[in-house]
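*Asks:* Dropping the sequence and predicted coords here.
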Amino acid sequence: MKNTLRQMINDDIGFEDLTTNALISPGIKARSEIISRQSGIIAGVDVAKVIFKDFNLKCSSNKEDGDIISKGESILNISGSARSILTLERTVLNLMMKMSGIATLTSKMVEKARSVNENVKIAGTRKTTPGLQFFEKSAIKFGGGDTHRFRLDDCILIKDNHIALLGDLSLAIKKARKNVSFTKKIEVEVENLEDALLAANMGVDIVMLDNMPPNKVKLVITALKENNLRDKIIIEVSGGITPDNLLDYAATGVDVISMGFITHSAPSMDLSLEILH
């Protein structure tokens, strides 16, 4: 993570922070704090501390990742080189704002879904920003959601394009079971009842109902129950799920609702860094 963060800083600085170096003498010290301009779930606190400490700044936190914050609350106190504080300001804020926005939206989606399905999990997807996957997925966790796969090596997920190339769902499942360790779960993405029953009968761990409307999801769950398969698998729904239709999906009784929305459409939280003297 440190290398990624250092690269972010270097990309922002270029050769130097021209304005700060022209105006602020090297020996000047300063104290500053990061405050919230709106309420929500804070995230990125530990990331910010890593950055500041890597530049020899003292940093203490008043809030921890996943805490509920109100408008005007102090989150971090930073002291040390004024030049370093000003140079790092924007990159730190951008990361914290993005992560806090994702955490806040995730928390709202979890609360909403569990109002009709108390055991359902809200999960992320792989619709993340390249290079920022770790930070965006971590933010989901801080918001009370499930990260789903962090990387491609976390579990088997057989998708439509895999099946298109092999030409057969059952063959895909057999090959996955043969070529991958038993320690890895197998998930299959399906778009119809027939494939859902096939995957469940073949003993996969998770069946993802992809781009399936809530009424069809209910039909699949009913069929799985009738075949004594429902309790043997995890049922996930994904594809086109937003705050507007979330309750409809949660009410079907699924186990997991994965939403790209919580990463690609989360508004950033408004945060600010203020110099105290």
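*Replies:* Perfect, thanks for sending it.
*Asks:* use CA for all of it now, contacts and neighbours both
*Replies:* Noted.
*Asks:* S107: how many residues sit nearby?
*Replies:* Counted with other Cα atoms under 10 Å, residues neighbouring S107 total 22.
*Asks:* need the contact list for the residue nearest to it when sequence neighbours are not counted.
*Replies:* Distance criterion Cα to Cα, 6 or more residues apart in numbering; nearest residue to S107, sequence neighbours excluded, is G143 at 4.6 Å. Going by Cα atoms under 8 Å, 6 or more residues apart in numbering, G143 touches 41, 66, 102-107.
*Asks:* Among the residues you listed, which one sits closest to N201?
*Replies:* For the contacts of G143, the closest approach to N201 (Cα to Cα) belongs to T106, at 33.0 Å.
*Asks:* measure that closest one to M208 for me?
*Replies:* 20 Å (Cα to Cα, to the nearest Å).
*Asks:* Just checking, which helix or strand succeeds the lengthiest helix in the chain along the chain?
*Replies:* For the chain, the helix with the greatest residue count under DSSP state H is helix 82-114. Later in the chain than helix 82-114, the nearest helix or strand by DSSP states H and E is strand 121-123.
*Asks:* got a list of contacts for stretch 114-123?
*Replies:* 106, 109-110, 113, 140, 145-148, 247, 250-251, 253-259.
*Asks:* coming back round to it: quick one, which of T106 and M208 is more surrounded?
*Replies:* T106 (29 against 26).
*Asks:* next, the one to line up against it:
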Amino acid sequence: MSAWFAEDTPSFDYGGFVVGDAPRTATLFQKSAGVVAGVPIVNEIFRQCDCTVTWHVKEGELIDPKASGGKVAAATVSGPTRQLLLGERVALNMLSRCSGIATASRKMLTLVREAGYTGTLAGTRKTTPGFRLVEKYGMLVGGIDQHRMDLSSMIMLKDNHIWARGSITDAVKAARAVGGFSLKIEVEVDSEAGADEAIEAGADIVMLDNYDGEGLKVAARSLRERWKGKKSFLLECSGGLTPSNVKEYVNNDIDIISTSAVHQGCPHVDFSMKIDH
């Protein structure tokens, strides 16, 4: 968080000098519909600016400002004027992005549940460098799984790992040697033959990558039937899920659906802050 302030004020806050340190209050408005996400982070941003925040909405609450004339007073912020404005843009940028991800996550979760899916919906590691914690937190508030937080959280062997090592079996063997019993191993495959090799080698999770809806259903059902009672594993699918194809895409032979659609390119929720006068 200190890096955010350093980026925004690398030397001197000229506007802050203009307004001075007189105590004031400001209202933080939500101006577009969405799930509120990022409350603890906003609190900490303004705490570091010697300001206090009083919230009028709750974390995870879906707010639609249309019913309130186009904007909702989400919070009141109090403190020295210069400090209020120092934290304003840092807080608003974070809150807008985090809330946008929570909103997209909630929407996608609702769609897959309505389509009858009972498994886990997860985000991905395709996050913004330096901003991952906020984006993963938005997924959590939106009700979905954050997937692995980083390269140290789980051993995921993707196509480049397999090609570099030479085979799925050798890659899983090496992964087990370095990760021991405490880390799960996931292997990305693009065929049933690859999935069979990964399961036989001892992978905990097999990711069926970039299948279309019908192909995914056929492959997942085939693997379940072939390995029933022989090996324990989870099936994940990734790539291709959109709000428009949910009904054709989801099926309950898949334990986890992961998608970057909930955090890459999703609309932000619009917030602003105005000094009370």
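*Replies:* Thanks, I have the structure now. Please read these numbers as outputs of a predicted model, since none were measured by experiment.
*Asks:* Now compute the TM-score of the two chains, please.
*Replies:* Overlay of the two chains. TM-score (TM-score structural alignment, normalised by the length of the first structure): 0.92; 271 aligned residues with a Cα RMSD of 1.7 Å.
*Asks:* what's the farthest-apart pair in the contacts of G143 of the first structure?
*Replies:* Greatest spacing in the contacts of G143 of the first structure, by Cα to Cα: G66 and L105 (12.1 Å).
*Asks:* count of neighbours near D11 of the first structure?
*Replies:* Using other Cα under 10 Å: D11 of the first structure sits among 11 other residues.
*Asks:* Sorry, slip of the keys, the one I care about is F181 of the second structure.
*Replies:* Neighbours of F181 of the second structure (other Cα under 10 Å): 9.
*Asks:* That one -> the first structure?
*Replies:* Alignment note (TM-score structural alignment): F181 of the second structure maps to F182 of the first structure.
*Asks:* How about the contacts made by A198 of the second structure?
*Replies:* Shown in contact with A198 of the second structure (Cα under 8 Å, 6+ apart): 168-169, 172, 187, 206.
*Asks:* switch the cut-off to 7 Å
*Replies:* Taking Cα atoms under 7 Å, 6 or more residues apart in numbering, we find A198 of the second structure in contact with 168-169, 187.
*Asks:* Would you map the helices across the first structure?
*Replies:* All helices of the first structure, identified by DSSP H, fall at 2-13, 18-23, 45-54, 82-114, 133-142, 160-166, 169-179, 193-201, 214-226, 246-250, 261-264.
*Asks:* Just give the closest residue to A30 of the first structure, not the sequence neighbours.
*Replies:* The shortest distance from A30 of the first structure to any non-neighbouring residue, by Cα to Cα, 6+ apart, is to A82 (5.0 Å).
*Asks:* got it, and M108 of the second structure?
*Replies:* P243 (6.5 Å).
*Asks:* ok, the one you found to E236 of the second structure distance?
*Replies:* Here P243 of the second structure is placed at a distance of 18 Å from E236 of the second structure (Cα to Cα).
*Asks:* Looking at the two, which one has more neighbours?
*Replies:* More crowded of P243 of the second structure and E236, by other Cα under 10 Å: E236, with 24 against 14.
*Asks:* correct me, but the more buried one touches N252?
*Replies:* No: with contact defined as Cα atoms under 7 Å, E236 of the second structure does not count as touching N252 (10.7 Å).
*Asks:* hang on, the earlier thing: what about the helices of the first structure, which gets the closest to L271 of the first structure?
*Replies:* helix 82-114 (6.3 Å).
*Asks:* contacting residues around G79 of the second structure?
*Replies:* 23-25, 50-52.
*Asks:* The closest residue to N211 of the first structure other than its chain neighbours and V190 of the first structure, how far apart?
*Replies:* In this structure, N211 of the first structure finds its nearest non-sequential neighbour in G239, 4.6 Å apart by Cα to Cα, 6+ apart. G239 of the first structure sits 11 Å away from V190 of the first structure, going by Cα to Cα.
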